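Novice: I'll drop the sequence and a predicted model, then ask my questions.
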Amino acid sequence: MSDTETAAPLARVVGDVLPYLRRHARALTGSQEEGDRYAAATLEEILRDRTVLAKDGRTPKVGLFTAFHRIWDGGQGDVAPPPGADRGARAQALRHLSRLTPRSREALLLHTVEEFTLDECARIMDVSRDTVADLVDTARTEMHEAVRGRVLVIEDESIIAMDIEALVRDMGHEVTGVAATRDEAVRLGRDDPPDLILADIQLADDSSGIDAVNDLLEGFPDTPVIFITAFPERLLTGDRPEPAFLIAKPFMPPQVISAVSQAMFFASTETLRA
């Protein structure tokens, strides 16, 4: 079989799961640019050794995330950091993250946001299942207690909005308001600027949560944003710009809790601004 013939199946296999790897990489780094650097390095590694995708009977998604975590665990030096990465609010956030138990945050994201089983997480991280379980529990404790902030919820479905509000309050954060439309979101956000925005895409009056977020980010561009949407494909396109934090509906509470904990660490997270 020619290289062209083998490349096509590989592209299809990787293409199906690559958006989720990019989401994971952005959540770990808090940056689309830096996350995509790690994703690109992962693809280069797979081209060198394609057996990693199906080694030991693992699924392509587990194989892709395994290759990523080999690079990630190798340290920041394996992927060139962007200019200025050692300065400013983002550097401060990364220093804060460095004080967490090593690898706990990775385990939490893999298990709760990406929905890998503990056994799959163990394969990806090359540790035991019990170790993964301990890391997830440790991350929940350390991250949930480390930062408290003010959250604006943009969601037009009242039951979902109440669920999100309850989750956020149970974590110890303050909810500054709940908006169902773009105009309401902009008004609430400008009157009482939040530390974090949780936003749906499609709102009650057919207005856009994306537009609402972009309006708000004109006033406070470093505010992290989590999009919770039934239409993740609208944002997981591979084009710039993309959000660093994205959860698909229907969601599980641990996904929201983990994403909120992650986002609160990144005061300068890239969202929908290039």
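Specialist: Now that the structure is in, tell me what you want to look at.

Novice: For the rest of this, base every contact and every neighbour count on C-alpha atoms.
Specialist: Will do.

Novice: Confirm Thr223 sits in a helix?
Specialist: No - Thr223 sits outside any helix when classified using DSSP: H, G, I helix; E, B strand; the rest coil, being coil.

Novice: count of neighbours near it?
Specialist: By the measure other C-alpha atoms under 10 Å, the count of residues near Thr223 is 22.

Novice: residue boundaries of the strands in this protein?
Specialist: 150-154, 174-179, 196-199, 225-229, 245-248 (DSSP state E).

Novice: Go through those and name the closest to Leu236.
Specialist: Set against Leu236 and scored by C-alpha to C-alpha, the strands of the chain come closest in strand 245-248, at 8.7 Å.

Novice: from the chain's centre, how far out does the closest one sit?
Specialist: 7 Å (C-alpha atoms, centre = their mean, to the nearest Å).

Novice: Run through who's touching it.
Specialist: 23, 26-27, 113, 225-232, 255-256, 259, 263, 271 (C-alpha atoms under 8 Å, 6 or more residues apart in numbering).

Novice: one more time with 6 Å
Specialist: Contact with strand 245-248 is made by 27, 226-230, 232, as judged by C-alpha atoms under 6 Å, 6 or more residues apart in numbering.

Novice: Return the distance of the closest residue to Leu97 other than its chain neighbours relative to Ile228.
Specialist: With sequence-adjacent residues excluded and distances taken as C-alpha to C-alpha, 6 or more residues apart in numbering, Leu97 is closest to Phe265, at 7.3 Å. Distance from Phe265 to Ile228, counting by C-alpha to C-alpha, to the nearest Å: 18 Å.

Novice: what do you get for Pro9?
Specialist: Taken as C-alpha to C-alpha, the span from Pro9 to Ile228 is 31 Å.

Novice: Against that first model, consider the following:
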Amino acid sequence: MASMAAEIAQSLPYLRRYARAITGDQRRGDIQVQRCLERLLTDRGNSGGLPLRTLLFRTLTRSWNDQPEAEAMFAAPIANDAILDHRVREIAPARRQALVLSVLEGFSTDEIGLILEISQAEAEQLLVLAKNDLRDQRPTRIMIIEDEPIIALDLAGICERHGHQVVGFAATRAEAVAKAREERPGLILADIQLADDSSGIDAITDILEHMTVPVIFITAFPQRLLTGQRPEPTFLITKPFDADTLAVSISQALATAAA
């Protein structure tokens, strides 16, 4: 039990990140993590031989999909390709879950199948359709809060390659608030530590007093911001980031904000 507890503790920050990403909200996500752990304790003898990390993510996903507020429910796995294609097209939230599990959390397609309780073929189909969704998603106007010019330009290049418009940069809390009021962006990318030693979280708190906008935070230390003990980011990616991780995070933030 001690080793199991240690393994759960190691996975918790990333379980919180996944829960917040699929629910679109810190509070809802952290509640799902708590429900997941309670459910795991109740059913601890019924793991089906799954590795603990896979079991944690499957239990959380099942718990969320069982909630009335969840956007999708999974039916029993099916084999017919034509029916499969129709079914997969009807459950866009499952595509997003698959994409987050793949790109942000690093699960393979067979692991994603186990987590979502579908076949590997269905998981592969979900990922194909989810990537199509990325290309088809309506572009938005993005503001970048980042005090490192090279990183800011890298972020801007990725955003623009995916069709989004970068409407401004800010390196300090005051600049960020002023730029957001001026540009009214559709999404904000924010570093945690800014040039004037202020916090990107503080800047976003100020901005959200005047507008509602989805935010993705970028940090080299995600574990410090995924404790569930205080108001924390809903969407979080880790430095160094890659283009796919950023694109998926933007897509998920926009999708959950529009839900």
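Specialist: Yep, it's here. A quick note: this is a predicted structure, and the numbers were derived from the prediction, not measured.

Novice: still on that earlier bit, who's more crowded, Pro9 and Ile228 of the first structure?
Specialist: Ile228 (22 against 11).

Novice: What does that one correspond to in the second structure?
Specialist: Residue pairing (TM-score structural alignment): Ile228 of the first structure is matched to Ile218 of the second structure.

Novice: Looks like its match contacts Asp191 (just checking).
Specialist: Yes - taking C-alpha atoms under 6 Å as the definition, Ile218 of the second structure is a contact partner of Asp191 at 4.8 Å.

Novice: could you show me where the helices are in the stretch 51-200 of the first structure, in order?
Specialist: Remark: helices assigned in the stretch 51-200 of the first structure by DSSP state H, counting those that start in this stretch are 60-73, 88-97, 104-108, 118-125, 129-146, 158-170, 182-191.

Novice: can I get those helices in a markdown table with distance to Ala41 of the first structure and mean neighbour count?
Specialist: Below are those laid out as a markdown table (distance: least, C-alpha to C-alpha, whole Å; neighbours: other C-alpha atoms under 10 Å):
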| stretch | distance to Ala41 of the first structure | mean neighbour count |
| --- | --- | --- |
| helix 60-73 | 8 | 21 |
| helix 88-97 | 21 | 16 |
| helix 104-108 | 18 | 24 |
| helix 118-125 | 16 | 21 |
| helix 129-146 | 25 | 17 |
| helix 158-170 | 35 | 16 |
| helix 182-191 | 38 | 19 |
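
Novice: Now tabulate the ones you listed in TSV and tack on distance to Ala244 of the first structure.
Specialist: Shown next, in TSV, are those (distance: least, C-alpha to C-alpha, whole Å):
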stretch	distance to Ala244 of the first structure
helix 60-73	17
helix 88-97	13
helix 104-108	15
helix 118-125	21
helix 129-146	18
helix 158-170	19
helix 182-191	20
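
Novice: just so I know, which of those lies nearest Gln32 of the first structure?
Specialist: helix 88-97 (12.8 Å).

Novice: what angle separates that closest one from helix 129-146?
Specialist: Helix 88-97 of the first structure runs at 130 degrees relative to helix 129-146, counting by axes from the mean of the first three to the mean of the last three C-alpha atoms, to 10 degrees.

Novice: what sits up against helix 88-97 of the first structure?
Specialist: Counting by C-alpha under 6 Å, 6+ apart, 265-266, 268 sit against helix 88-97 of the first structure.

Novice: distance between that helix and the chain's centre?
Specialist: That offset, for helix 88-97 of the first structure, works out to 17 Å (C-alpha atoms, centre = their mean).

Novice: So for the biggest helix by length in the second structure, what gets flagged as buried?
Specialist: Ranked by residue count, the top helix of the second structure under DSSP state H comes out as helix 2-23. Neighbour counts over helix 2-23 of the second structure (16 or more other C-alpha atoms under 10 Å) mark 8, 11-23 as buried.

Novice: ok, average deviation of stretch 9-19 of the second structure from the first structure?
Specialist: Taken against the first structure, stretch 9-19 of the second structure registers an average deviation of 1.4 Å after superposition, with mean C-alpha distance after the TM-score superposition for the first structure.
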